[in-house]
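Asker: have a look; sequence and predicted model below, questions after that.
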Amino acid sequence: MEQAGVVPFASRQEFGAHLRACVERSVATLRMFDPDFSVFPLGASDFDALLRAFLRKGGHLYLAAHRTDHIERNCPRFMRLLKDYSHRIECRVTGRNLHQLTDSFCIGDEVSIVRRFHSDHMRGEAAFDTPQSSEISAERFRAIWAESLPGLHATTTGL
């Protein structure tokens, strides 16, 4: 049975469209978790423009990942964004004890969510302006954040 306001998706294109919608709707915070962010369009110019607009308006972006090597190697736009908005972006890397976590999600302002059930697959769901849909993932993100260490810095020295 489908929950009201929840839209299922099953393709990369649908995931990307819902993710962009989540960023566009967000004003204060974006909290993202993925094992490596390889499926997130962090290197795409249109996504960069959405994130820049969000950050320019005073938003804060929080990223948590098991590994950041994909972003460092394949997302120069995001690395530039991190350098330009280092005061509004925080990135953390999980410890080994959390590497069994395989879901993936983006929470916007604690009221919208785009969630993939497993990071190896595109199947998931999106819900907008429904705080109850993001409550569990928001709690999980806070726990992941608390157990993670700073990582992915704008410069190689982390300054």
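Answerer: Good, I have the coordinates. Numbering: from 1, shown residues only.

Asker: please count neighbours and contacts with C-alpha atoms only from this point.
Answerer: Noted.

Asker: residue 39: which element?
Answerer: Under DSSP states H and E, no helix or strand contains residue 39.

Asker: spatially nearest residue to it (excluding sequence neighbours)?
Answerer: residue 12 (7.7 Å; Cα to Cα, 6 or more residues apart in numbering).

Asker: does residue 110 really touch residue 138, like I thought?
Answerer: Yes. The criterion here is Cα atoms under 8 Å, and residue 110 meets it with residue 138 at 6.9 Å.

Asker: so who does the residue nearest the centre of the chain touch?
Answerer: Central residue of the chain (Cα atoms, centre = their mean): residue 32, 2.4 Å from the mean position. With contact taken as Cα atoms under 8 Å, 6 or more residues apart in numbering, residue 32 is in contact with 61-64, 104-107, 141.

Asker: alright, now check it against this:
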Amino acid sequence: MPAELADWPKLPPLPEGVFDGREAFESSLRLALDAAAAQGWREIVLSDPDFSDWPLGDRSTVAALQAWSATGRSCVVLAKNFDVFARHHARFVQWRQTWSHIIECRICNAASAPAVPSAIWTPTWFLQRIDIDKGRGVCGRDRERRGGLRELLDECLRQGRPGFPASTLGL
């Protein structure tokens, strides 16, 4: 276990099954990012139309991402647009600038593209909001559901393009 994770708190198991409500979504999201750090997940995909209601600007979220980030890790962030990041997720934006070499941000808003799902995908666990407005969804390790989600994400990524640069260079 890497030194920065030695003091990471013992985590409850990742949730399985249906979740309902914004608090349950945020709790599952935070727990997943803590697990990513504690367990050294190699790959994470974060996906949402705009991430407006994700707690990506919270100190605890950025601390978990900081503990997770290491050599050999990769994160894809997929959105229809990244307009809210500068206003609502300033800590994440700053963290991303430091770790831009492991974070790929992609925009998927082509007319022919599928709707961008609100989800977290990893090779061993997933979370997907089915009803974004009410914060309802499903999460777990189910291989079939995780595989279906990955296929949807892959199609969005295939039709997407790079977006949300880590920095803007001017002349």
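Answerer: Here it is on my side, so go on. All values reported here derive from a predicted model rather than from experimental measurement.

Asker: TM between them?
Answerer: Once superposed, the chains reach a TM-score of 0.86 (TM-score structural alignment, normalised by the length of the first structure), with 152 aligned residues with a Cα RMSD of 2.0 Å.

Asker: residue in the second structure paired with the residue nearest to residue 39 of the first structure?
Answerer: Superposed on the second structure with TM-score structural alignment, residue 12 of the first structure falls opposite residue 22.

Asker: tally of neighbours for the residue opposite residue 150 of the first structure in the second structure once aligned?
Answerer: Under the alignment (TM-score structural alignment), residue 150 of the first structure maps onto residue 162 of the second structure. Residue neighbour count, defined by other Cα atoms under 10 Å, stands at 12 for residue 162 of the second structure.

Asker: do residue 136 of the first structure as well
Answerer: With other Cα under 10 Å as criterion, residue 136 of the first structure counts 10.

Asker: would you map the helices across the second structure?
Answerer: For the second structure, the helices defined by DSSP state H cover 22-39, 59-68, 85-88, 90-98, 143-159.

Asker: out of these, nearest to residue 135 of the second structure?
Answerer: Closest to residue 135 of the second structure of the helices of the second structure is helix 22-39 (Cα to Cα; 4.8 Å).

Asker: can you pull the contacts of residue 103 of the first structure?
Answerer: Residue 103 of the first structure neighbours (Cα under 8 Å, 6+ apart): 33-35, 115-119.

Asker: what's it aligned with over in the second structure?
Answerer: Counting by TM-score structural alignment, residue 103 of the first structure lines up with residue 117 in the second structure.

Asker: what's stretch 42-56 of the second structure aligned against in the first structure?
Answerer: Mapped onto the first structure using TM-score structural alignment, stretch 42-56 of the second structure spans residues 28-42.

Asker: mind checking how far that stretch is from the chain centre?
Answerer: 2 Å (Cα atoms, centre = their mean, to the nearest Å).

Asker: before we move on, what about stretch 21-40 of the second structure?
Answerer: Counting by Cα atoms, centre = their mean, stretch 21-40 of the second structure comes out at 10 Å from the chain centroid.

Asker: touching it from outside, list them.
Answerer: Stretch 21-40 of the second structure has contacts (Cα under 8 Å, 6+ apart) with 5, 8, 11, 14-15, 19, 41, 54-55, 60-61, 64-65, 67-69, 120, 127, 129, 134-137.

Asker: again, but for stretch 145-160 of the second structure
Answerer: Contacts for stretch 145-160 of the second structure (Cα under 8 Å, 6+ apart): 47, 78, 106-110, 113-117, 121, 125-126.

Asker: quick one: which two of the residues you listed are the most distant?
Answerer: With Cα to Cα as the measure, no two of the contacts of stretch 145-160 of the second structure lie farther apart than 110 and 125, at 27.8 Å.

Asker: give me the more crowded residue out of these two.
Answerer: Under the criterion of other Cα under 10 Å, the comparison of residue 110 of the second structure against residue 125 puts residue 125 first, with 19 against 13.

Asker: corresponding residue for residue 33 of the second structure in the first structure?
Answerer: Residue 33 of the second structure maps onto residue 23 in the first structure, by TM-score structural alignment.
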